[in-house]
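Trainee: No letters, just coordinates:
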């Protein structure tokens, strides 16, 4: 054979130094790229959704819906390409979500929605805070959350220090986007008028408001032109002290000046504290650190921790201030990546052990050992060029790829080794036979790589959450497969050709002896099976048919849960409970959690929720987030911990309180609007009827086995004071609805009428009545609307209006501009989403609703159905493309047909694995099966190619099949076992973060293991059968 032929492999054998230098360059570039890759838990996902949020503190839910939410929906719904508009309205808060199809340029959508929002602002009340609009980017989830507390400072003082000083220390750090402060109370100047004194001198609230607003401003007066320069001027009318506010003249009475302090108290105070924040039982202020979208999560956390340590070491952090870390994304990320890296390294070592076992030669084994890190570095270079991050998907792809990337190298090495063993002079064989051996398997390696890539690459073209989540995994695996082909065609022949001796160790003798016996037995057995071809085919087909029910069962989930130790606890109480009473009960539950050995931190919000700087008040609700210790430090899963806590909560006998616990979902991943596993929506117009029907449906859902924490959004109610104006009587007295509204607002929450500047800070000036004078709805009747004039007595609110107390929903949800109630539930351990959805589908068939009311899925069922449709399409597309690649390679249809017909039988192994281990069907399992399409054909390609070679020497087809099968047994065993063993650490699923890719690895390991039997037994039979049929047909 001419040594100048043989393509890339032959060139590599002739240029070992050049190959080594290229390999060294790849290692250096790979390490450089690896050090610069951003680190995160998951790939960067941006949902095609936009949110608009409006805050108008204290405004009742029904008023927020009517005056704000409806106006926003009407304008935003016509945003170009918007497919749905959903809203959530509560007291003082309205948020509207716009959804678009995946693939929509979200930046263009944001610009369009912003212009719609500008139009909507014309219809919104003047009292609202400026609306905010933003993309629903999981990167906005805080990477760190602190609770800052102090026993010596009031809530106002602590909030001011955190706002003005502490939070500012983190804003200039690299990668930090925001340091948002929540909780506590802000300073404000309160003016508390004495109604009787005001009325006694003929004044009302409007007089006080006018006096303050016209006396507290700096006004420009122009400029003074002088000969050589000019000077600008202003009227200095701003208040400079609280005393100056008190001494503000507001009227003249009987020749005497009436000052503000004569008719009102002026107090340097704070706003009402409506939401309480605690960490481990200590009240404080919440500080959330957000990273920039492309920033490295672990790097951001590291610099924040460094800055915090520096503040402490420099004594900038006051001695009385305590900072408690209640959330840190980097801990779980680093643990997950460490475990994925360990799985990759373990897999590589195990794969090398298998190679050594078969070759019995350390030098040849080290060739494989050197190929693995070079392939990994090559993959890292491609990851850097592709803009990928280092996350559990890409590291999992490397761990999976290690098992696969030794395939090609083993095929090349084993063939060179076999040729060297058969050569008369082994010392010459290293160089003389290497080119021939390499050329012999070039086609098989390229074909195997092409089929592997053709099976998984279609996944890159799909959209939706599945595509966003798994695209980087597929890219990484594809890069590893490509790297393995390049290394198998270059590095392996270059180094293997330099091994000048054939090992004769005792281990090699044992292994070779065992393999020889196995080869002879296998050849005899194949010869025997060829006599019973139809029976063998029938047995395999029967096994495939019996495995199908496993894939059609209801035991399906979208993604396996990740146990990061976060448990969310929602405590809800009967309507009308005071914040103080809610806090007492919440503290009892907190202390119970804190006593558990597995608990690390307990973070609590009482009376509502805090999102950055915005807050949503819900007095009858508390939220507790319990962070458990890492899995390595506890002996129970989060689900088991929740089960134990539920029993302890029952023993607390919390009458009137409902405690719901659930494991937090994967950060940044959601398949429905809420945090729960199951979501149904009931749509209709009347809130009373909606609640009645929702109560009935929720009761039915509670009877479904496997569902827990069944609740609906209409359960949370609140008392609302309804004041109805007697329009006729008010008109006779010269009053209108605006007068009534202003007086009621001042009596209850007060009205911000001006501001007070101190330095560069602005504080609200609020006019309100003393809270001691308004302790019940009936007290509102005594509010003076109009002072006495002459012989006419003062006009009280009770004179022109009636007051009643109503129960109203705390939250009003809307879907496509229609009111809904959302029913939700979480799954108990052992219950899959598919099983629950089957039960819910039956329930929906049974429910009879009034006309105009509809019950439909909240997103979970749609996500599962789309997953099933997607995987079916991808599976068929993968098989089709693999067949096309092989047909091109062979310039024939029969042999590719033989190979592709062996693929479905790998499903038998997957079914056995799922049944044995009790795994639900999830997206990673389906992805593993799609990957198997490209993997399992490798052995079949190798075997069929050698059968064709042997048929050139043997006229008898059966004899050629037996000889080819005997020769290919060793490489088939080596490649399959090395791949399977290389993936075992990932399939075992040790440590944090392993849950996501463990099902994928299990599917590949079991499927590939069984496909080895298919390749060794069924493929030779199918070859003989189909070629015999073709011969008979001709």
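Mentor: Yep, it's here. Quantities reported herein were computed from a predicted structural model and do not represent experimental measurements. Numbering: from 1, shown residues only.
Trainee: contacts and neighbour counts: CA atoms only from here.
Mentor: Noted.
Trainee: Just give the nearest non-adjacent residue to residue 303, would you?
Mentor: Nearest non-adjacent residue to residue 303, counting by Cα to Cα, 6 or more residues apart in numbering: residue 173, 7.0 Å away.
Trainee: The one you found belongs to a helix?
Mentor: No. According to DSSP: H, G, I helix; E, B strand; the rest coil, residue 173 belongs to no helix; its state is coil.
Trainee: got the contact list for it?
Mentor: Neighbour list for residue 173: 300, 303, 304 [criterion: Cα atoms under 8 Å, 6 or more residues apart in numbering].
Trainee: Same question for the helix or strand harbouring residue 75: list its buried residues.
Mentor: Residue 75 belongs to helix 70-76 when elements are defined using DSSP states H and E. Buried residues in helix 70-76, counted by 16 or more other Cα atoms under 10 Å: 70, 71, 72, 73, 75, 76.
Trainee: Included below, for side-by-side comparison, is a second structure:
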């Protein structure tokens, strides 16, 4: 193949130009994102049952939906949560690879099947089925700097003009309004209502009867009588639209002309549909919408589209209103990619510098420098064809590949240069001879380096998606490198290089000093190899000790999934006692806002009252705090700001304030650390489940391996249980449904119907006015009508009692559960922390079980797959080498070097205090291929020398001498190429350091140790293999020379 291109250099250039064109056309079309779609897709179901207790929601809504979900195809797990706000959410997570759109359709069909069995109020409010990632991509806000527009008006404008615009943007999965649109609020006075002998039901019925659409038809519509000359439509005002019109609704009319209207018993106003949420931006009232990404959508493109759409809507904003995006995760994505691209360029410069130092001629250096970008461009073309994107995984693959894709070209150029210098051949003849020696090695190295990544592509789950991105980037670039090394590189060598004289390496100056030093090192190395070959037995004993050290290091190495990163923001959850009001919660939020305002590294803060990851309610709040850009922080970090916030808020007298870092991948959870669910599997009560939770939390608090372990949910609190005397109600002619409807309408709220308001249908909502629902006595003063028309006080039918009850109920896989999350202590990995939680859970009473969720579930899965992936990678490399060399012994001699590379990788990571995470596992697979590559360079030449008649030891010794320079050059080029990763700073430094440290350490040990061990492995394995063959034929004892290295033939 190489000879063909040496004779046809134009053909080689045409092939290269086609690769360049394909890559250049593909590059601008590739999507840019931080991570590809690695999280399992999820579908969420939202239901609203105003006024219902958590237990009622659980029984009447969630239980029905969960039973229907349990048979959905490809379901991984489902979890649900209900609270006192009357809101229920059920999230179904599917196996990786499931089409999220098909999953959403399947879930919607299941919900439709059971919808008639759900309570009327739930059906009336609607069930929403949406596919979206768990975290927010960004928050879009509206504010009035001069306070000329109220918070309620901001919420209504957002609902009318912004929400639907955002939902139509490609890539948006869900838009959640943290505010409320307008509604016609009917604030009832129960005392006056009772005085007129009216009930809550009477008011609702009157509104339904007098606020409805009328379709009166037409005059003269067909079929008409003969001679009809006109046909005109009729219209009538059926629906009401102003508070005054609603206040005039007639509730009762007497024969004497007297009447009672709604205004006599209620205050009617155009208010907010819900008062559950409040939003504050940098300490000032505002409204906001949370944008969640659709599973698999591109974050950067979606965020850019949202910003573009908001810019288009800016001229439509009312006077005194301005829009903002106080929280956005996309900038970190772009900065991360920019940092990796910068690292790629730095790696290329370092690699080319090493090449120039060894090759010492700009023509020799130019050839690999030309080949590397062409190989990368070809990789971009294949990525586009496979639907991949430019993300940190593919870019990491290319950074690591830089040191590999120049290897083939370096080996060829170095071989041609050596032959020209030592044998005096002209470039063309030297290239032909060099390719005859090197083609087998190039093909062998390429097959090994691509084969080693094949098992990674077979991994399942989210970790498999991560591995596949990295695998394709590296394997494809390596294949392009090999194709170019056998086509363009020899053509360039034959045409671009100039004839050399003997003694090329003896020039003066810096290069001369380097060459003399390298020559002396080569001589000492050759003597060292000869010495170890004479002590093969001892060397193999040292090797066994190193393997034992490797196994011990792997045991010591803590496990993790992905490194925790400074993504430029953090989140703070605020949870007050369950009975706390929104006013008390606001006071704590304002304290937090004053703290972040005093921090110079903080850029902005968005607080949401009434909402948190734990649940909804007046005692909860959540803050998204953005840091300034990395270049403007003066040393501030997200972890440091989290620690400062925790310290500052620890003095808050009431409630719990918890600041947390975001997860490495937003779609894999809501915070870093670990997350799990404690299930009651054998029918335990909520009290028993909470007692088990408290026991587990106390055990975790005492553990030195754990930190900030807490329950993810609303705490149990004081509630009033209303015991209804059903027998007495029946005896007094009061229907149970009348009691239920009265309580729901007065103390909760009742959605009656809709009214038109500025071109939009909005809700009409009944509720007791604020002064009439502040005390327990207000409940007992409510009246219901009996079957005889009389009014009966609830105090005669209802007995209240104070009790402790859960304000939120959670379920996991259909079992009652309580969610927990936490973090490892300083210096402890998440893997160690997870193992500690499992150990502590064994101390709980029987019947309780831990279930890992979100990122922790994926971490557990990745840890279980990793050992098999390593073994499978080594097996694949062995089989490829066996097929290539038609030998079972040569692959064994090559693979024995792998533990030496892995030892360096483990040692480097241990020294820097890093865990065994996904990126380290990727690095280990890479080190396997690189270690085998160095061994192949020696073993291939030793095999060729043996075929030429050299003895076993002599061939190994000469091959080691001849291949030392290319091994050192390629290894040094690769090692320096990953130095920018290992020493990365700024955005995304954690992931870069995680992958660079292990690979650098592995490459150093695979080079320094392998150049001495590989000749020994070759001699011992080949000698042992020969002895086994001879024993099978002659049954003679093993000669001493095989062990001490004295047998040469």
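Mentor: Arrived safely. Remember, predicted model here, so these are calculated numbers, not experimental data.
Trainee: Can you pull the TM-score for these?
Mentor: The TM-score (TM-score structural alignment, normalised by the length of the first structure) is 0.92; 1009 aligned residues with a Cα RMSD of 2.7 Å.
Trainee: that older thread, the next helix or strand after the helix holding residue 75 of the first structure packs against which elements?
Mentor: As assigned by DSSP H and E, the chain's next helix or strand after helix 70-76 of the first structure is strand 82-90. Secondary-structure packing of strand 82-90 of the first structure (3 or more Cα pairs under 8 Å, 6 or more residues apart in numbering; DSSP states H and E): helix 61-64, helix 70-76, strand 93-100, strand 811-815.
Trainee: Provide the aligned range in the second structure for the first one.
Mentor: When helix 61-64 of the first structure is aligned against the second structure using TM-score structural alignment, it corresponds to residues 54-57.
Trainee: Return the residue of the second structure aligned against residue 873 of the first structure.
Mentor: Using TM-score structural alignment, residue 873 of the first structure sits opposite residue 868 in the second structure.
Trainee: secondary structure element for that match?
Mentor: helix 854-885.
Trainee: Which is the succeeding secondary structure element to that helix?
Mentor: Under the assignment DSSP H and E, the closest C-terminal helix or strand after helix 854-885 of the second structure is helix 889-895.
Trainee: Run the chain-centre distance for that following helix.
Mentor: Its chain's C-alpha centre and that of helix 889-895 of the second structure lie 40 Å apart, by Cα atoms, centre = their mean, to the nearest Å.
Trainee: buried stuff in the very next helix or strand once past it?
Mentor: Downstream of helix 889-895 of the second structure, the first helix or strand assigned by DSSP H and E is helix 898-911. Of the residues in helix 898-911 of the second structure, 898-910 count as buried by neighbour count, 16+ other Cα under 10 Å.
Trainee: ok so, going back, look up how far residue 103 of the second structure lies from the match of residue 873 of the first structure.
Mentor: 31 Å (Cα to Cα, to the nearest Å).
Trainee: Looking at those two, which is more packed in?
Mentor: residue 103 (22 against 13; other Cα atoms under 10 Å).
Trainee: Do you have the helices of the stretch 701-850 of the first structure handy? List them.
Mentor: Along the stretch 701-850 of the first structure, counting by DSSP state H, counting those that start in this stretch, helices occupy 727-732, 737-748, 797-800, 833-846.
Trainee: which of these sits most buried?
Mentor: Across those, averaging neighbours per residue (mean count of other Cα atoms under 10 Å) puts helix 797-800 on top, at a mean of 21.
Trainee: Average offset of that one relative to the second structure?
Mentor: Helix 797-800 of the first structure, aligned to the second structure and superposed, deviates on average by 1.4 Å (mean Cα distance after the TM-score superposition for the first structure).
Trainee: just how off-centre is stretch 738-745 of the second structure within its chain?
Mentor: 45 Å.
Trainee: What lies in contact with that stretch?
Mentor: 50-52, 199-201, 750, 766-768, 779, 782-785, 794.
Trainee: Throw the helices and strands packed on strand 82-90 of the first structure into TSV and include distance to residue 859 of the first structure, thanks.
Mentor: Converted to TSV, those look like this (distance: least, Cα to Cα, whole Å):
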stretch	distance to residue 859 of the first structure
helix 61-64	25
helix 70-76	21
strand 93-100	13
strand 811-815	12
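Trainee: quick one, which of those is nearest to residue 724 of the first structure?
Mentor: Across those, residue 724 of the first structure has its closest neighbour in helix 61-64 (14.2 Å, Cα to Cα).
Trainee: so what secondary structure elements neighbour that closest one?
Mentor: Helix 61-64 of the first structure packs on strand 82-90, strand 93-100, strand 811-815, going by 3+ Cα pairs under 8 Å, 6+ apart.
Trainee: Can I get these in a markdown table including mean neighbour count and distance to residue 541 of the first structure?
Mentor: Shown next, in a markdown table, are those (neighbours: other Cα atoms under 10 Å; distance: least, Cα to Cα, whole Å):
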| stretch | mean neighbour count | distance to residue 541 of the first structure |
| --- | --- | --- |
| strand 82-90 | 22 | 45 |
| strand 93-100 | 23 | 45 |
| strand 811-815 | 24 | 49 |
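Trainee: could I get those strands as TSV with distance to residue 46 of the first structure?
Mentor: Listed next are these as TSV, based on distance: least, Cα to Cα, whole Å:
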stretch	distance to residue 46 of the first structure
strand 82-90	16
strand 93-100	12
strand 811-815	22
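Trainee: any idea which of the contacts of residue 173 of the first structure is closest to residue 847 of the first structure?
Mentor: When the contacts of residue 173 of the first structure are compared for distance to residue 847 of the first structure (Cα to Cα), residue 300 wins out at 51.0 Å.
Trainee: I'd guessed that closest one sits against residue 292; true?
Mentor: No. Look at residue 300 of the first structure against residue 292 with Cα atoms under 8 Å: they stay out of range, at 9.1 Å.
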